[in-house]
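Peer 1: Only the shape, not the letters, is given here:
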């Protein structure tokens, strides 16, 4: 998978389309919660296979951490390690910006996936957009 930082409006629209497909259409997150005010300040990523966008995410710097957000892979492309690849690319960007800690709010069904990548759960369960989540961190 080729992962790049979004630089054009077309690439940003690709990222938004993937996010909308996964979170709004598939998981029933309200559109106004999925695309929010933080999109303007975030670094967006798009992952493509053979030129076709199939994964997206965004990264923000909050306090002393890089915050991984909106990580998603289209349903037809899951199980191929693309999620792991985009997270590793985001972690590299965090380090390149001088930060040493990554943070994310994981849907509880994905908690084990993130633990396998070195993330540690640091919160109890909470609801976000009607979906149970936990906060996780990783020292980079």
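Peer 2: Perfect, I can see it now. Every value quoted in this text rests on a predicted model; they were computed, and no experiment measured them.
Peer 1: make it CA atoms for all contacts and neighbour counts henceforth
Peer 2: Noted.
Peer 1: For this protein, just list every one of the strands.
Peer 2: 2-5, 43-49, 52-62, 65-73, 101-107, 120-121, 126-128, 131-139 (DSSP state E).
Peer 1: Tabulate the ones you listed (JSON lines), appending mean neighbour count and distance to residue 12.
Peer 2: Converted to JSON lines, the strands of the chain look like this (neighbours: other CA atoms under 10 Å; distance: least, CA to CA, whole Å):
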{"stretch": "strand 2-5", "mean neighbour count": "17", "distance to residue 12": "9"}
{"stretch": "strand 43-49", "mean neighbour count": "21", "distance to residue 12": "7"}
{"stretch": "strand 52-62", "mean neighbour count": "21", "distance to residue 12": "10"}
{"stretch": "strand 65-73", "mean neighbour count": "22", "distance to residue 12": "13"}
{"stretch": "strand 101-107", "mean neighbour count": "21", "distance to residue 12": "21"}
{"stretch": "strand 120-121", "mean neighbour count": "19", "distance to residue 12": "30"}
{"stretch": "strand 126-128", "mean neighbour count": "13", "distance to residue 12": "24"}
{"stretch": "strand 131-139", "mean neighbour count": "18", "distance to residue 12": "25"}
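Peer 1: Residue 94 is nearest to which of those strands?
Peer 2: Evaluated with CA to CA, the strands of the chain place strand 65-73 nearest to residue 94, the distance being 5.5 Å.
Peer 1: between the biggest helix by length in the chain and strand 101-107, how many degrees?
Peer 2: The longest helix of the chain (DSSP state H) is helix 82-96. Helix 82-96 and strand 101-107 are oriented at 150 degrees to each other (axes from the mean of the first three to the mean of the last three CA atoms, to 10 degrees).
Peer 1: Second structure for comparison follows:
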């Protein structure tokens, strides 16, 4: 059974970072210096487990007043299309509401935009490139 936790310990944070490294750095060839940044120090991190195995990760940080930014949502290749991303986002959104965010924004890889659309996120603006990958901005009201 999959469980999503706030990564509130060093072990859980390391597990979240390991998932991100596998998905973004190894699989998608994102430069490691771009993947890890100063926001990692202050963001709220999430990690999804199947038993003891970390299989997904995400982070949430303050973006603007009352707006949170969803970032680094990753699910290991072997576990995609099994509801892990949805479980991560549901847990993250509950945490965002508890923090007091009214709105969430994110930069979705273009190929993942339909996934976020099913969760109520709406595309804003034109496609752009980030870390060498096409993205679109999306937002969702939590009110």
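Peer 2: It's in. This one's a predicted model, so the numbers in the text were calculated from it and none came from an experiment.
Peer 1: Kindly provide the TM-score of these chains.
Peer 2: TM-score of the superposed chains, computed with TM-score structural alignment, normalised by the length of the first structure, equals 0.97; 140 aligned residues with a CA RMSD of 0.8 Å.
Peer 1: quick revisit: would a markdown table of the strands of the first structure with distance to residue 13 of the first structure be doable?
Peer 2: Below are the strands of the first structure laid out as a markdown table (distance: least, CA to CA, whole Å):
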| stretch | distance to residue 13 of the first structure |
| --- | --- |
| strand 2-5 | 13 |
| strand 43-49 | 10 |
| strand 52-62 | 11 |
| strand 65-73 | 14 |
| strand 101-107 | 23 |
| strand 120-121 | 32 |
| strand 126-128 | 24 |
| strand 131-139 | 25 |
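Peer 1: which stretch among those strands comes nearest residue 84 of the first structure?
Peer 2: If you check each of these against residue 84 of the first structure by CA to CA, strand 65-73 wins as the nearest, at 9.9 Å.
Peer 1: follow-up on the earlier one: mean distance between the longest helix of the first structure and the second structure after superposition?
Peer 2: Average distance, helix 82-96 of the first structure versus aligned residues of the second structure after superposition (mean CA distance after the TM-score superposition for the first structure): 0.6 Å.
Peer 1: any idea how far residue 19 of the second structure lies from residue 12 of the second structure?
Peer 2: Distance of residue 19 of the second structure to residue 12 of the second structure, given as CA to CA, to the nearest Å: 11 Å.
Peer 1: Please compare these two by neighbour count and tell me which comes out ahead.
Peer 2: More neighbours surround residue 19 than the other of residue 19 of the second structure and residue 12, with 24 against 20 (other CA atoms under 10 Å).
Peer 1: my guess is the more buried one meets residue 79, correct?
Peer 2: No. Judged on CA atoms under 8 Å, residue 19 of the second structure makes no contact with residue 79 at a distance of 11.5 Å.
Peer 1: Show me the residue at the heart of the second structure, geometrically.
Peer 2: Central residue of the second structure (CA atoms, centre = their mean): residue 73, 2.4 Å from the mean position.
Peer 1: how about that one, what's its partner in the first structure?
Peer 2: Taking TM-score structural alignment, the alignment pairs residue 73 of the second structure with residue 71 from the first structure.
Peer 1: The residue nearest to its match when sequence neighbours are not counted: what's it in contact with?
Peer 2: Distances taken as CA to CA, 6 or more residues apart in numbering place residue 57 nearest to residue 71 of the first structure, at 4.3 Å, with adjacent residues excluded. Applying CA atoms under 8 Å, 6 or more residues apart in numbering to residue 57 of the first structure gives the contacts 15, 19, 44, 45, 46, 68, 69, 70, 71, 72, 86.
Peer 1: Residue 99 of the first structure maps to what in the second structure?
Peer 2: Mapped onto the second structure by TM-score structural alignment, residue 99 of the first structure lines up with residue 101.
Peer 1: My read is that its match contacts residue 67, right?
Peer 2: Yes. Taking contacts as CA under 8 Å, residue 101 of the second structure lies within contact range of residue 67: 5.2 Å.
Peer 1: can you tell me which residues contact the residue of the first structure most remote from its centre?
Peer 2: No residue in the first structure sits farther from the centre than residue 50, which is 21.0 Å out by CA atoms, centre = their mean. Counting by CA under 8 Å, 6+ apart, residue 50 of the first structure makes contact with residue 1.
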